[in-house]
Structures are given as C-alpha cells and as structure tokens.
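**Student:** Fold the stuff below for me.
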Amino acid sequence: MSKKNYSDEQEKIARFAKAMGHPARIAILQFLAEQECCFFGDIHEELPIAKATVSQHLKELKDAGLIQGEIEAPKVRYCINKENWEIAQKMFAGFFGQPICKKESCCK
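**Tutor:** A predicted model of the protein is given here:
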C-alpha cells in the first residue's frame, strides 16, 4: 500500500477538526471564546463531566493548538490560541466555501 501525500493544509485542518470532534471540546472552546482567560476550575464547573475527562479534552485542544495553557502555580490558566484560531477560521471558511458539484447525476 502506498503512502498518501496530503498537503500541509489538509493535515492541519484535519487536526483541528479531530480536536473539535467531541461536544465537550466544542463547549470548552465556546466557553473560552467568551472569556479573556480562565482557570481549569472555571472550565470544570461549566461542564457536567469529571475533572480527569476535562483534562483529557483540554489536552487534545492544546495539542491541536486551538488553546494554550499557562501555569500559574498551583493553577493552570487557559485561553484561546488567537493565532491558530484565526488560521482555523480561515481554513474552515475556505473548505466549506468551495463549490460543490451540482450535476443531477451526483449524490442527492
């Protein structure tokens, strides 16, 4: 089997999409987008899930570059990574803005 060569843009948008592929992560992103920054406890209070699960979701979002965390001992403060957020916005807008086939023979 040969390796597929995907563009850097395809790899990046797929990583963003994967990170956003859970409702809890969407809720975290929406919550953080409304804040300047906030602490882990604020996020945990907002979601009806265990602390360990919140941590896992934050890790996925941070690994994808959509959020950033800064240690302010003994707490961690999180906020949206504004640079990557803007990149993701442009990439998704471009992706969903591309024309689709309108031929009758295509899937309906």
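**Student:** hey, let's count contacts and neighbours off CA atoms from now on
**Tutor:** Will do.
**Student:** How much space separates the nearest residue to N84 once chain neighbours are set aside from A73?
**Tutor:** Sequence neighbours aside, L66 is the residue nearest to N84 in space, at 5.9 Å (criterion: C-alpha to C-alpha, 6 or more residues apart in numbering). Distance of L66 to A73, computed by C-alpha to C-alpha, to the nearest Å: 22 Å.
**Student:** another one to check against the first:
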Amino acid sequence: MTTALAESAPLFAALGDPMRLGIVLTLGEGGPLTSARLAAERPVTRQAVEKHLAILADAGLVRSERRGRERWWSVEAQAVGSAGSALQQASRRWDAALERLRAHVEDPPDRT
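**Tutor:** Prediction:
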C-alpha cells in the first residue's frame, strides 16, 4: 500500500458509513451547517448526527466553529483533497498493473 493511501485510511474508514458520507457531501454542497440542520435532513436524531460529526472530525474531514450557542460544521477541503490524491495514485498503479496483465495475455512471452 502506498504511503499516501495508508495515511488516508482513517478518512476512508470514516467515509465508509453511508450517513457520514452523506453528511460530508451535504456540507461540501451547502457550506457550514449546524448539527440541527443536518439532522433535520436525515431520519436520525441530532445527537446521532453529532456522534457522526465527531468521528468525521477525528478523521480530519470536518471542523466546527462556535457561533453563539451553535456549532457550525464545514468540510476540511485539504483532507478531502488528500484522500482524492491518494485514490488517484492508487488508481494509476492499478491501471499500470492491469496494462501489464493485458499485454502479457495478448502477447505472452515465448516459452521455448
């Protein structure tokens, strides 16, 4: 496993849950939102959303800012970008490996 991909493992683990992935996508599209607003769009309680946000924050995918009595959550673009770069790197490695396999299958080396 490449270093970049290994370092991104906690990000991918956090995004492996459909609810957390949905929260990140919502924050990415809608800008900073409160946990109450995020919960209003989902079939779970605000407390459940806050637990998901804590996991995402621990993975470095989101951050919060206190404004008055509320916490406003937003996506950490750098972390998402790093994960995307790691996936692109892994994709290039797999593409190269598959190309070598294709070449081997289509034109096997002589075994005489």
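**Student:** who's more crowded, L66 and A73 of structure 1?
**Tutor:** L66 (24 against 7; other C-alpha atoms under 10 Å).
**Student:** Against R46 of structure 2, how distant is the equivalent of the more buried one over in structure 2?
**Tutor:** Counting by TM-score structural alignment, L66 of structure 1 lines up with L61 in structure 2. To R46 of structure 2, L61 of structure 2 is 19 Å away according to C-alpha to C-alpha.
**Student:** now A79 of structure 2
**Tutor:** Note on A79 of structure 2: its distance to R46 of structure 2, by C-alpha to C-alpha, is 25 Å.
**Student:** L98 of structure 2 too?
**Tutor:** 45 Å.
**Student:** Among these two, which residue is more densely surrounded?
**Tutor:** Taking other C-alpha under 10 Å, L98 of structure 2 and R46 do not tie; R46 has more neighbours (17 against 12).
**Student:** what lines up against that one once you look at structure 1?
**Tutor:** Match for R46 of structure 2 (TM-score structural alignment): K51.
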